[in-house]
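In: sequence-free structure coming up:
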């Protein structure tokens, strides 16, 4: 299992559109992918679970992946959140 901490930096945080992008990205991998915010852990492949995190701008989350493609999964998610900023501002 591997983990990476990332900061939500888009203007409106993890609302419906970014949650959908994140869940779709996570679903491309066979690894189990989990996200933890302030002790609450959810399945990254579930849009509803991601929305329940209520992760606003500036929130630091821990992303973990366990499986054969865990490194690729973590890099894709990190890139989506920190570099692409969910394709928002």
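Out: That came through fine. Because the structure is a prediction, the values reported are computed rather than measured.
In: CA atoms for contacts and neighbours, from now on please.
Out: Noted.
In: give me the contacts around the longest helix belonging to the chain.
Out: Across the chain, the longest stretch assigned as helix under DSSP state H is helix 16-27. For helix 16-27, the external contacting residues (CA atoms under 8 Å, 6 or more residues apart in numbering) are 33, 44, 45, 46, 47, 50, 51, 73, 76, 77, 80, 86.
In: which of the residues you listed fall in strands?
Out: Judged by DSSP state E, strands contain the following of those: residue 33.
In: what about versus this one:
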């Protein structure tokens, strides 16, 4: 199963706006994507509520996993999103 480990760049981690933007992008992928932190079970990346339960802060590492046709592309797109400070990239959302 393809995976990507990424350091979260958003100043607020995966809370509020960044979590909403990330979960929306994950729901638009053609494959199911999960996200996990060290010591926590994987959750659906498309679920904002599940993302918030991970309590991911700025600089924390998360691992994304997906399987199936389009998994590599989905992981690349979502990893690139997490590597941006979404609070600054989309201030009005």
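Out: All right, it came through fine. Since the structure is predicted, the reported quantities are computational estimates derived from the model, not experimental observations.
In: TM-score for this pair?
Out: Overlay of the two chains. TM-score (TM-score structural alignment, normalised by the length of structure 1): 0.90; 88 aligned residues with a CA RMSD of 1.4 Å.
In: re earlier: looking at the contacts of helix 16-27 of structure 1, which is nearest residue 58 of structure 1?
Out: Taking CA to CA as the measure, residue 58 of structure 1 lies nearest residue 86 of these, at 13.9 Å.
In: that closest one and residue 10 touch, don't they?
Out: Yes: taking contacts as CA atoms under 8 Å, residue 86 of structure 1 lies within contact range of residue 10: 7.0 Å.
In: more crowded one of the two?
Out: Higher neighbour count among residue 86 of structure 1 and residue 10: residue 86, with 23 against 20, using other CA atoms under 10 Å.
In: which residues touch the more buried one?
Out: 10, 18, 21, 80.
In: can you do 6 Å?
Out: 18, 80 (CA atoms under 6 Å, 6 or more residues apart in numbering).
In: what does residue 48 of structure 2 give?
Out: residue 23.
In: show me the helices in structure 1, by range?
Out: With DSSP H as the criterion, structure 1 has helices spanning 16-27, 47-52, 70-78.
In: any idea which of the ones you listed gets closest to residue 3 of structure 1?
Out: So among those, helix 70-78 is nearest, using CA to CA, at 7.4 Å.
In: how much does that closest one stray from structure 2?
Out: Here the mean offset of helix 70-78 of structure 1 against structure 2 after fitting is 0.8 Å, by mean CA distance after the TM-score superposition for structure 1.
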